[in-house]
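K.L.:
Next one to model:
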Amino acid sequence: MALLRVAVAAVLLTDLAIRSTDLEAHYSNMGVLPLQVLFEHNWNPYEFSLHSSSGLWQVQAVLFGIAAVVAVALLLGYHTRLATAVSWVLLVSLQNRNPLISQGGDDLLRMLLFWGFFLPWGRVYSWDARKRPVPTELTYFSAATVAYVVQIAVVYWCTALLKSGAEWTTEGTALYYALSLDQVLMPGGKLIYPYPELLRFLTFATYYLEKFLPFVLFLPFGVRWWRLLFVGVMFGFHIGISLTLFVGLFFLINLASVLGLLPPVAMDWLERRLVPAAQQLRPHVAARLAPWRARLAGWQRPVSFQISSSMEVSAGMRQLLRSVREGLVVGVLVYVCWWNLDNIVNQRWTMKEPLRWLGYLVRIDQHWGMFAPAVFKDDGWYILDATTTDGRHLDLNRRGQPLTYDKPESVMRLFKNDRWRKYSENYLFVSNAYMRPYYCNYLLRIWREQPGSSPLRHLDVVYMKEISLPNYKTTKPTREVLCGCDAASE
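P.N.:
As a prediction, this is how the structure comes out:
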């Protein structure tokens, strides 16, 4: 659980670092989703967001900075439970600010923090642990540990059960179609793409792995070996995904999520190799810090105080509070399982809308439909066709180079990061047509602000649509103008 805490905190910091490069574009009123548009089209009345308190990117920067400091505290295990709660609140707030760039990994990261609040993942390998005696028992069981294990299993069960298309269940062509999507194709995917039989085998392997492997987490015998098998297979599985498909932080979040399943035998092996090395470094670090500690001690004024309290919590009261906590976790776990079953079972067992407010409020809502029920066949690339005042056509998606309709060598490289790729995916949907002018005008403004940029008269956001067909064939790309805007009306 300590490794789980450290990994989750590291992912949080990585996520903040990536998102911080688009403070204005994704989180301010000068970007692609101003607050009034968010509240009109993407807001649920039960949601909350501190990030929606202002449309200034400077305010977003302050909130990002606070989130980073708290994530470091979580990483170090400093006031762990408080750091977990604050990190969860700030993460929910951030995700609610711009749902157009969210993906499945964000749901999992949010849930890891939620369940982590009820776990003692700061009990060892933490700053807090320095003030407490070494635990006499390093195994732990509670409703929260059950919830954590069930949550991991539910992720894979649901994504498998939602994969109901023939590409997954009978044809075995799902991975072929996934690697046909140039927007997510990585170099590793290019290597295996020409081998249809290999892709067919990997498709069925993925489907049955997600469907059946989680059962080993609940076997009552050989627990340590089953857990090692699960963690090892999932590490290989998600590293393989990261080498073949452009999924952003999705694979890192999934790698972090299974670390809490490592059995004692794995931790003993790690301690024998890592802890002695850390202990050898400790005297050298202490020697370097000694002069600074002495200087700080000279600056400090001696202050003595004593706080006494006659308030004591009896053993019976502690047991009552523990029982209330366990009952709360069990209730939430049942709610989460019901939510996940909603898209799988028949209408008779569907969760009614009046019961969904809790999921929206604390963001335990989740959906694991990765490439489900089937893989998209629609593919293509964006062209930002800008017309200059002297009649030339430039492609802003290629840094103002002369316009060409030729397919780029790597479509994936046209995206700054996975957040922009997800935004562009949502940009295509007719239901999201309201968001198109804001992106178009944003592009015009940032182009105009670049030194030496050619003055523009008009911009068309063009999508070159290419549909993937069986047997390594595609349709002829067709030009679709999704949005157009004039520089004068910006």
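K.L.:
contacts and neighbour counts: CA atoms only from here.
P.N.:
Will do.
K.L.:
Give me the distance between the residue nearest in space to the middle of the chain and R479.
P.N.:
For the chain, the residue nearest the mean C-alpha position is D106 (3.0 Å; CA atoms, centre = their mean). Look at D106 and R479: by CA to CA, to the nearest Å, they are 33 Å apart.
K.L.:
May I have the secondary structure class of the residue nearest to the centre of the chain?
P.N.:
What DSSP: H, G, I helix; E, B strand; the rest coil gives for D106 is helix.
K.L.:
how about it, what does it touch?
P.N.:
Contact analysis of D106 by CA atoms under 8 Å, 6 or more residues apart in numbering lists 95, 250.
K.L.:
Quick one: neighbours of K473, just the number.
P.N.:
10 (other CA atoms under 10 Å).
K.L.:
whoops, I mixed them up, A266
P.N.:
Around A266 there are 14 residues (other CA under 10 Å).
K.L.:
Please tell me how far it sits from F235.
P.N.:
Here the distance between A266 and F235 works out to 14 Å (CA to CA).
K.L.:
ok, now L296?
P.N.:
Distance of L296 to F235, given as CA to CA: 45 Å.
K.L.:
if you count what's nearby, which of those two comes out ahead?
P.N.:
More crowded of L296 and F235, by other CA under 10 Å: F235, with 19 against 10.
K.L.:
continuing past the helix or strand hosting the more buried one, what's the next helix or strand?
P.N.:
If you go by DSSP states H and E, F235 is part of helix 223-244. Once helix 223-244 ends, the next helix or strand along the chain (criterion: DSSP H and E) is helix 250-257.
K.L.:
which other residues reach that following helix?
P.N.:
With CA under 8 Å, 6+ apart as the test, helix 250-257 has contacts from 4, 7-8, 11, 103-106, 108-109, 112, 152, 234-235, 238-239, 241-242.
K.L.:
By neighbour count, sort out the buried ones in the residues you listed.
P.N.:
Buried members of those, counted by 16 or more other CA atoms under 10 Å: 4, 7-8, 11, 103-106, 108-109, 112, 152, 234-235, 238, 241-242.
K.L.:
To check against the first, give me the structure of this:
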Amino acid sequence: MLRRLAGDRAAIDRRALSAFRIGLGVVILVDLLLRSRHLRALYTESGVLTTDALASAYPPLAGVSVHAVADSVAGPAGVAVLFVLAGVAAVALAVGYHSRIAAVISLALTLSLQARNPFVLNSGDLLLWQLCLFATLLPIGSRWSVDSVRTSASSDRTSTERTGARVASVATAALLVHVALVYVTNAVFKLRGDRWIAGDGAAIAFSMDQFTVLLGPWVAGSPTLLWVLNYAWLGLLVASPLLVLAAGRIRTTVAAGLVGGHAGMVLTMAIAVFPLVSIVSLLPFLGSGVWDRIDDAIVNVREWFAAAVGGDHTGDAGFASSRLDRRRIGRGLRIAARAFAAALLVGTLVWNAAVLGYVETGAGDAGIDPAEYGWKMFAPDPSGTDRWFVIDAELASGEHVDGLDRGSVTRDPPPDVDATYPSARWRKYLIAITVADDPAVSRSTADYVCRTVADRTGQRVESVEITYLERSTWPEPSEEVGTNRLVRHDCRT
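P.N.:
Down below sits the predicted model:
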């Protein structure tokens, strides 16, 4: 009985795995498109972070980025080629063409890109490469894929295929546990604070103008809605253990609630692809009933299309599901994959226990503090502080211009803090380097401003001063603004 219960909770509908694969490919593609807007500035030697500065801040990462190597060989064009290759792999992953190979390539290029500039990363980026890793161990191409069409023995759907066979393994258990722990650990951190329990957590988070976009300012102006959102989200986080302890409709309901919460983040907060990655991570928790309805919709659309264009195209060969992924791999490889999945499962449990302070791992002896790598999104309590930057470039003529070409140089609080940043990645970079406080990184960033301002204005740049200003945003924006100089750099040296 225990084995059956464990199997039910470790099982994932094959169509859910396929939706997971499609979502993963689409999110990687969206992430690449968003990052490509600042390809030269954030990911090349001619940008804000030289490889020497990267080596100063993150010595282990300096030699592992293929993007850095491509840049040294072919310049920004080499990095652009890797972006294109990653996009091709993401498309192959989404359509299910050699799915696991596409997942392996996506994993490698994602890790390489993230290693090139870790200052722009958030929790969503960490989760993204981890999901790619799990994808290499799972039968992600057994449904709704080119792979399934190529290996399908018949276009007729059996009753098993109609309802969708589930798969349960160490790898599926590891994926489910890993994703569930993202929410469980965040719940623990929030419960250790005061503001979420008091009903103020969401209000403080939305008070920070540097994050709010689209519907965000409207939500921030509704105290009642913020109170409801605070307890609704906290309730879902507290219920998150049911993602692995329960099955069926209960699991689906909790997962659907979390998906809805992340969809709301897309419409209200500028936090890169974090909410999209989170939505993809929750797809494997949705039950077979959800996928039955999606299958029905697909069949209805195909039958409508067949009727519209004429002819009999109602067979399922074009979008078929194979009974099982029959691709054979060697026994040794299967054993290795299972052992690796088991190690991931154990590692996930131990690492998150260390993050929460329940066990000692000895990671501190290697200079790694697990507490710095927890899923703390706005926890224990949101900071309630807005931060913006003044990048003052002095020209040879004596004129002062903004280093990011955002208009006149001013230290006055901006009407929209988020609008002062070129993108969410830029915001993350600038704020992260103030925390890192590494002189090599600050100089590298100032050097980039020297070059870009000189190119833009056609004048010699004498110096660049980067200052960050901050003020409290809750319960009301403070009149007092703190000023902190990050770096003053002489561009002539």
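K.L.:
elements contacting the longest helix along the first structure?
P.N.:
When the first structure is parsed with DSSP state H, its longest helix is helix 264-299. If contacts are counted by 3 or more CA pairs under 8 Å, 6 or more residues apart in numbering; DSSP states H and E, helix 264-299 of the first structure sits against helix 223-244.
K.L.:
Could you tell me how far the helix it packs on lies from the centre of the chain?
P.N.:
In this view, helix 223-244 of the first structure has its centroid 19 Å away from the chain centroid, taken as CA atoms, centre = their mean, to the nearest Å.
K.L.:
can you state the direction angle for it and helix 250-257?
P.N.:
Helix 223-244 of the first structure and helix 250-257 meet at an angle of 170 degrees, taking axes from the mean of the first three to the mean of the last three CA atoms, to 10 degrees as the criterion.
K.L.:
gap between stretch 112-122 of the first structure and the chain center?
P.N.:
17 Å.
K.L.:
Which part of the second structure matches that stretch?
P.N.:
Aligned by TM-score structural alignment, stretch 112-122 of the first structure corresponds to residues 131-141 of the second structure.
K.L.:
ditto for stretch 326-337 of the first structure
P.N.:
Using TM-score structural alignment, the residues of the second structure aligned to stretch 326-337 of the first structure are 338-349.
K.L.:
Would you check that V149 of the first structure makes contact with L217?
P.N.:
Yes. Contact between V149 of the first structure and L217 holds when scored by CA atoms under 8 Å: they sit 7.4 Å apart.
K.L.:
aligned partner of S424 of the first structure in the second structure?
P.N.:
Matched by TM-score structural alignment, S424 of the first structure corresponds to L430 in the second structure.
K.L.:
What residues does its match make contact with?
P.N.:
The contact partners of L430 of the second structure, taken as CA under 8 Å, 6+ apart, are F389.
K.L.:
Quick check: which element contains the closest residue to A143 of the first structure other than its chain neighbours?
P.N.:
The shortest distance from A143 of the first structure to any residue other than its chain neighbours is 5.6 Å, reached at E326 (CA to CA, 6 or more residues apart in numbering). When elements are assigned from DSSP H and E, E326 of the first structure belongs to helix 315-341.
K.L.:
Would you mark the buried spots in that helix?
P.N.:
Residues 325, 329-330, 332-333, 335-336, 339-341 are the ones in helix 315-341 of the first structure that count as buried (16+ other CA under 10 Å).
K.L.:
now swap in stretch 79-99 of the first structure and tell me
P.N.:
Buried-residue list, stretch 79-99 of the first structure, by 16+ other CA under 10 Å: 79-81, 83-98.
K.L.:
Give the aligned range of that stretch in the second structure.
P.N.:
Aligned using TM-score structural alignment, stretch 79-99 of the first structure spans residues 98-118 in the second structure.
K.L.:
what's next to the matching stretch, contact-wise?
P.N.:
Stretch 98-118 of the second structure is contacted from outside by 42-43, 49, 54, 61-62, 64-68, 82, 86, 89-90, 92-93, 121, 125, 129, 132-133, 135-137, 140-141, 146-147, using CA under 8 Å, 6+ apart.
K.L.:
aligned partner of A144 of the first structure in the second structure?
P.N.:
Counting by TM-score structural alignment, A144 of the first structure lines up with A171 in the second structure.
K.L.:
likewise Y207 of the first structure?
P.N.:
In the second structure, the residue paired with Y207 of the first structure is L234, using TM-score structural alignment.
K.L.:
what about the helix or strand where its match lies, how far off from the first structure?
P.N.:
Per DSSP H and E: L234 of the second structure is located in helix 223-239. Aligned to the first structure and superposed, helix 223-239 of the second structure gives a mean residue distance of 3.0 Å (mean CA distance after the TM-score superposition for the first structure).
K.L.:
Could you identify the helix or strand that succeeds that helix?
P.N.:
Using DSSP H and E, the first helix or strand after helix 223-239 of the second structure is helix 242-245.
K.L.:
now for that following helix, which elements pack on it?
P.N.:
Applying 3+ CA pairs under 8 Å, 6+ apart, one finds that helix 242-245 of the second structure makes contact with helix 2-10, helix 170-192, helix 248-268.
K.L.:
redo that, cut-off 7 Å
P.N.:
In terms of contacts (3 or more CA pairs under 7 Å, 6 or more residues apart in numbering; DSSP states H and E), helix 242-245 of the second structure is packed against helix 170-192, helix 248-268.
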